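> with the sequence up front, the predicted model follows.
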Amino acid sequence: MTNLALGQANVILQVLDRKDVKDKYKVAVVKRPVEFSKETYNKAYNDFSQFIVANNTLEKLVANAEDAGYRLYPKNDLYSSEHGIGGVRASKDALKWAFEAKVGEVSGLYECGESDHMLVVGLAAIHPEGYRSLAAVKNELREEILRDKKAEKIMADMKAANATSFDQYKALSNAVTDSVKHVTFAAPAYVQALRSSEPMVSAFASVAKVGQLSAPIKGAAGVFVLQPYAEEKMNETFDQKAEETTLENMHARMATQFLNDLYLNANVKDTRYLFF
C-alpha cells in the first residue's frame, strides 16, 4: 500500500492483482485514404446515366440493375419522417421525388453522400392512408394463422391423451421439458428450450399454487403445460425512493403514449421530408 502525494490530494494505492509481463511493441502506421479520381467519377457517372436511359421503366430497372453491376435496394416502407433513402446521406431530393411521383415512374440520377454515391429511384407502389391491403400483410397473417392452427392441433392431441400428471405430458411425442427459474412479473419469462419470451408463463405463475398442474396453454412459440415446483419470497424491504422512481418512469412512458394518441387523433400530416 502506497500513499501517493499529488498536487491536489494524497491518493492511497494498493495493487490487488498483476498480469503477466509481456513484450509490447510500437508500430508505425502509414495511412493514406483511397480516393477516386475525377476521371473515374466521370466514367461511373456516364455509365450510370446510360444505364438509366436504357432502363427507363421500373420493370427494366429491377431486371437489369444487378446484371449491370449495380446494387438493387428494395425499400418496402418509406415514411415521410425519414431523412433519406437507402441509408445514403444527402439523398433528400430523391426522398422528395418519391412522395411526388406516380406508381411505375423512375427518377433521374441523383448524386448523394459526399459525392461518392449515385442513386436512381423507382416507385413500385403506394399504400393508401388507412389499413393496409390484405395482399400487403398476407405473409404476416399466414404466420399467425399457422401458429394458431398448430397450437389447436397440439392442444387437441394433448386432450386426447387424457394426461393427468406432468410425467404423462412429458411422455408425449415431441414434448420438450424445461425448468424456468426466477419468474418475476417485471418482464415475460424466457423459456430457454424455445428461445422465446412467454408472457403466459408469468401470468400462470402469478395465480398458480405449488404443484398445481395447468391445462394446455397456447404461448408465443409453443403449447405449455406448467407446474410450479417452488415459490420463494424475496427478502426485500419497501424502498420508497425506488418505488417513486419506478412510478415516474412509468408515468413518462404513459405520457409518451398519450402524445402519440393525440398525434394520431389530430390527423397530423408529417411533411418533414420537405425540410430535413
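The structure has been received and is ready for your questions.
> from now on I want contacts and neighbour counts done on CA atoms only, so please keep to that.
OK.
> mind listing the strands for the stretch 151-276 of the chain?
189-191, 196-198, 217-218, 223-224 (DSSP state E, counting those that start in this stretch).
> which of the ones you listed sits most buried?
strand 223-224 (a mean of 20; mean count of other CA atoms under 10 Å).
> all the helices of the stretch 51-200 of the chain, residue numbers only.
Counting by DSSP state H, counting those that start in this stretch, the stretch 51-200 of the chain forms helices over residues 58-64, 92-100, 138-161, 166-170, 199-205, given from the N-terminal end onward.
> of those helices, which is nearest residue 40?
The closest of the helices of the stretch 51-200 of the chain to residue 40 is helix 58-64. By CA to CA, the value is 22.4 Å.
> same for that closest one, what does it pack against?
Taking 3 or more CA pairs under 8 Å, 6 or more residues apart in numbering; DSSP states H and E as contact, there are no helices or strands that helix 58-64 lies on.
> for it, which positions count as buried?
58, 61 (16 or more other CA atoms under 10 Å).
> outside of that helix, which residues touch it?
The contact list for helix 58-64, computed with CA atoms under 8 Å, 6 or more residues apart in numbering, reads 52, 55, 72, 104, 105, 106, 122, 123, 124.
> just the buried subset of the residues you listed, please.
Using 16+ other CA under 10 Å as the burial test, these include 52, 55, 106, 122, 123, 124 as buried.
> and the third one, how close does it get to residue 200?
Here the criterion is CA to CA, to the nearest Å. By it, residue 106 lies 49 Å from residue 200.
> same question for the fourth one.
Per CA to CA, residue 122 is found 45 Å from residue 200.
> ok, now the fifth one?
Distance, residue 123 to residue 200, using CA to CA: 43 Å.
> returning to what we had before: mind putting the contacts of helix 58-64 in TSV, distance to residue 132 included?
Rendered in TSV, the data for these read as follows (distance: CA to CA, whole Å):
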residue	distance to residue 132
52	31
55	30
72	25
104	19
105	22
106	24
122	21
123	17
124	15
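> between these, which sits nearest residue 192?
Each of the contacts of helix 58-64 was scored against residue 192 by CA to CA, and residue 72 proved nearest at 38.0 Å.
> what comes up buried for stretch 198-217?
198, 200, 201, 202, 205, 213, 214, 215, 216.
> got it, and stretch 101-120?
Along stretch 101-120, these residues count as buried under the neighbour rule (16+ other CA under 10 Å): 106, 107, 108, 109, 110, 111, 112, 118, 119, 120.
> wait, the first one sits on residue 56?
Read it as residue 106. Yes - applying CA atoms under 8 Å, one finds residue 106 in contact with residue 56, separated by 6.4 Å.
> what sits against residue 11?
When contacts are counted by CA under 8 Å, 6+ apart, residue 11 touches 3, 4, 5.
> which of the residues you listed fall in strands?
With DSSP state E as the criterion, strands contain 3, 4, 5 from among those.
> does the closest residue to the second one other than its chain neighbours count as helix, strand or coil?
The reference is to residue 4. Leaving aside its chain neighbours, residue 4 sits nearest to residue 11 (5.0 Å; criterion: CA to CA, 6 or more residues apart in numbering). Reducing the assignment at residue 11 to three states with DSSP: H, G, I helix; E, B strand; the rest coil gives strand.
> included below, for side-by-side comparison, is a second structure:
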Amino acid sequence: ALRNIKKFKGEQRESINNEVINPLKLTTIVAKYSSLLSAAAYYPKWMQEKETADNKNFAEISYVAIPYSEISDSAVKVTNADIDTYVKKHKDLFKQEAGRMISFVSFSQLPSQEDSNRVKLLVEGIKTSFATDTNTQAFVARNTSIIDFQDTYLPKAKIQSSQTDTIAKLPVGTVYGPYVDGGAYVVAKMLGSKQLPDSVAARHILIPTVNPQTGEAINADSTAKRLADSIFNAIKGGADFAALALKYSSDGSKDKGGDLGTFGYGAMVPEFNDFTFSKPVGSREVVKTQFGYHVIEITNQKDFNPAYKIAFVAKEITSSDLTVNSASLQATKASNVKNAAEFAKYTATNGLQLTQNPTALKENDFSVGSLQDARSLVRWAFDAKKGEVSEPFSIGDEFVVAVVDKVLQEGVQDAETAKTGAEAIIRKEKKAAMIKTKLGASPTLEAAAAAYGKQVAQAGADSSITFSTAIINGVGDEPKMLGAAFNKAYQAKPTVPFAGKNAVYVLKVNSIKTKPADAPEMLAQQRSNRISALRSQTNNWFEGLRKQADIKDKRSKIF
C-alpha cells in the first residue's frame, strides 16, 4: 500500500502523509529510542554479588506493635494551620495541574411518554394496510422503516428481534405488533417459512474484479463475467472443477480444488450465503459479490431447521419539538441565575438534582462525569470565574447548566484542597508522637507491651525476613522495621520507639544468620531476571522526558 502513495497528489497526498506516513515515522523513532535505552540496561557483577550476599542474610526479631487505632481519630485535632505547614514542607507531594471543580444540573431531552404514545399510534395506523399490501418490500420502503427489508429466509438465531419466538408461530400474512424493540415501535409481518441447512459445504472458483486489500481494479466487470461464464459452461459440459479452480481461481482455496469446507449461516458475503443456503446440494451458479464473480457448486448440506422470511416496519421513538423546547426552557431559566449561591438555592427550591463532579476537570478533558463529548463545557469552565453560571449546553440527550465551584491553579495545593490527602498523614504523625510519649525514650519490649496491654511478638523464625522481603508475616509492609531488623546494634538493646506505616514499633534483633550460597546456574538466572527488570523500567523514559520538557500544552485552545 505504501508503494502506491506516490500515485497520489495534492491534498490527497498531504492527507496520507499526515495520517499515515508522519505518525509511522514518529512511531519508528520512538521504538528505536526505547530499544536503545533497553539495550543500555547494565547490572555490574559487583552489584549482583552485593545483593546476593545481602539477600542471603535473614533476621529473627522480637517486637511490640502499638497500632495507631489505639487512639481514636476524635482525640486528635488537625487544623488548617497544620495542613498548611505540612504542605509547605512537602510541596512535591501536593503538586497539582490547573483544574476546575464544577457542579451541574441536567434537563433530559429524551422522549416523553407523550412522544412514545405518538409513535405507537403512528405505527398502529399502518398495521391494517401492512397486512393487505401485496408488495411488501415497497411498503417497507414507503413507510421509511429504520429496519430494512430482507428478501431472504433467516434461522431464528439470525433474526434481530426481541419477539422472534412469538412471530415465528404466526400464520403467513399475519401482522404482529406494535411492540417496543430497541427504542422503536415495530410491526412484523410473517411472509413465509422453509427448512434451511445449519451448515453448508461448497467449492468455488473466484474471478476477481478488485483487490480486496487495496480496492484496486484487477479485471473489468465484463471481462470477469465472461471468463466466469465460460468456466461455468465448461463445468456443465464435464470439465474438471478442481483443475479449473487451480488454473483460474484467485482465492487461496484453489490449491484444494476450490473447496471451502463447511461453513455456517452468515459466514460468507450475502450473495454467496444466500445461494449456498437456499439452493439444494449439487446446484451450480455464477454469483457476483463484492470480490468478483464466483462459480459455485454446493457439495453438502446438513442439520436442516426452520427459517423465516419476516418483514418489519419500525419507527424510532424520538423526542418531539415540544419535549426538546420544554427541556431547553427549563435549562435557560436555571442559567439566568447570577452566582453559585443563588444557583444552589434555585436548584433546591425547584427540586433539581445538583451534581458535583467528584474530580477536577483538566484542560484537555472531553468528558465530565457521565457526560460524554462535553468538550464545550470543559472549555467554558476554564474561561469562567469562580461562582460563574453557564449558559445551557446540549450534551448528548441532555441540556446542562454548570457552575464553577473552585478554580485550581497550577502549582501547590492550598490547605482546603490538600486536606483529603494530608489530614490522615498528619493525624497519624500526631498519634505516633502521643504513643512515643507514653512509651518513653528507651523502653524495654516488656515495658512497651505493658503500656498498651500488648504482647511481645516474634517474626523471622522461618527465615522469611531478608533484605528483599516486601511483607513481614504478621506485620505487613513496614520498610523501617525491615531496616532495623538487620542493624546489629539492636541485638544488644531494643530500638527506641519508631513510627511505621501502621503502628509505632519497638524492636529487638534476636539473630542475623546466613543461608547457604546459591548454585552458579541460579546466580545466572537471578542476573538475567535482574537485567530484564532493569530493561522494563526503561519504559518510563517518556514520562521523564515529559516532566523535563519546557512545553506549553495548548491543545485545549484548538480542540
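Everything's here; your move. Computed from a prediction, not measured in an experiment: that's the story for all the values here.
> could you identify the most distant pair in the buried residues of stretch 198-217 of the first structure?
Checked with CA to CA, these reach their widest spread between 198 and 213, with 17.5 Å between them.
> which residues touch the aligned residue in the second structure for residue 99 of the first structure?
Mapped onto the second structure by TM-score structural alignment, residue 99 of the first structure lines up with residue 382. With contact set as CA under 8 Å, 6+ apart, residue 382 of the second structure has these partners: 99, 100, 363.
> okay if I get the buried residues of stretch 101-120 of the first structure as a markdown table plus distance to residue 228 of the first structure?
Below are those laid out as a markdown table (distance: CA to CA, whole Å):
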| residue | distance to residue 228 of the first structure |
| --- | --- |
| 106 | 61 |
| 107 | 62 |
| 108 | 64 |
| 109 | 64 |
| 110 | 62 |
| 111 | 62 |
| 112 | 59 |
| 118 | 60 |
| 119 | 59 |
| 120 | 59 |
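> show me those residues that map onto strands.
Under the assignment DSSP E, these contribute 110, 111, 112, 118, 119 to strands.
> closest to residue 240 of the first structure out of the residues you listed?
Closest approach to residue 240 of the first structure among those (CA to CA): residue 112, at 54.3 Å.
> so who does that closest one touch?
88, 89, 90, 91, 118, 119 are the contacts of residue 112 of the first structure under CA under 8 Å, 6+ apart.
> ok, now with 7 Å
With contacts defined as CA atoms under 7 Å, 6 or more residues apart in numbering, the neighbours of residue 112 of the first structure are 88, 89, 90, 91, 118.
> narrow the residues you listed to those that are buried.
88, 90, 91, 118.
> between those, which is nearest residue 238 of the first structure?
For those, the residue nearest residue 238 of the first structure by CA to CA is residue 88; the value is 51.2 Å.
> counterpart of that closest one in the second structure?
Using TM-score structural alignment, residue 88 of the first structure sits opposite residue 371 in the second structure.
> also residue 169 of the first structure?
In the second structure, the residue equivalent to residue 169 of the first structure is residue 448, according to TM-score structural alignment.
> now the element after the helix or strand harbouring residue 232 of the second structure, going C-ward?
Residue 232 of the second structure belongs to helix 221-236 when elements are defined using DSSP states H and E. From helix 221-236 of the second structure onward toward the C-terminus, using DSSP H and E, the following helix or strand is helix 241-248.
> what stretch of the first structure does that following helix fall on?
With TM-score structural alignment applied, helix 241-248 of the second structure matches no range in the first structure.
> report the buried residues of that helix.
241, 242, 244, 245, 246, 248.
> in CSV, list the residues you listed along with distance to residue 230 of the second structure.
Formatted as CSV, the entries for these read as follows, by distance: CA to CA, whole Å:
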residue, distance to residue 230 of the second structure
241, 12
242, 15
244, 11
245, 13
246, 15
248, 11
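> ok, those vs residue 533 of the second structure, which is closest?
For residue 533 of the second structure, the closest of the buried residues of helix 241-248 of the second structure turns out to be residue 246, at 52.6 Å, with distances computed as CA to CA.
> of all the buried residues of stretch 101-120 of the first structure, which comes closest to residue 142 of the first structure?
Of all those, residue 106 has the smallest distance to residue 142 of the first structure: 32.3 Å, by CA to CA.
> pretty sure that closest one contacts residue 122?
Yes - with contacts defined as CA atoms under 7 Å, residue 106 of the first structure counts as touching residue 122 at a distance of 4.3 Å.
> between the strands of the stretch 151-276 of the first structure, which gets nearest to residue 36 of the first structure?
Shortest separation from residue 36 of the first structure across the strands of the stretch 151-276 of the first structure is recorded for strand 196-198, at 48.1 Å, computed as CA to CA.
> how far off centre is the closest one?
Put simply, strand 196-198 of the first structure sits 16 Å off its chain's centre (CA atoms, centre = their mean, to the nearest Å).
> could you do stretch 189-206 of the second structure as well?
Mean-position distance between stretch 189-206 of the second structure and its chain equals 38 Å (CA atoms, centre = their mean).
> next, the buried residues of it.
Using 16+ other CA under 10 Å as the test for burial, stretch 189-206 of the second structure gives 189-193, 195-206.
> distance-wise, check residue 211 of the first structure relative to residue 191 of the first structure.
With CA to CA as the criterion, residue 211 of the first structure and residue 191 of the first structure are 19 Å apart.
> please apply the same query to residue 253 of the first structure.
Plainly put, residue 253 of the first structure is 27 Å away from residue 191 of the first structure if you go by CA to CA.
> what do you get for residue 245 of the first structure?
Going from residue 245 of the first structure to residue 191 of the first structure by CA to CA gives 29 Å.
> also residue 60 of the first structure?
48 Å.
> cool, residue 219 of the first structure as well?
Taking CA to CA as the criterion, residue 219 of the first structure is separated from residue 191 of the first structure by 11 Å.
> now do the shared contacts for those two.
Common contacts of residue 219 of the first structure and residue 191, defined by CA under 7 Å, 6+ apart, comprise residue 198.
> in terms of helices and strands, where is the counterpart of residue 44 of the first structure in the second structure?
Taking TM-score structural alignment as the criterion, the aligned counterpart of residue 44 of the first structure in the second structure is residue 327. Under the criterion of DSSP H and E, residue 327 of the second structure resides in helix 321-335.
> and that helix with helix 340-349, angle?
Using axes from the mean of the first three to the mean of the last three CA atoms, to 10 degrees, one finds that helix 321-335 of the second structure and helix 340-349 are set 140 degrees apart in direction.
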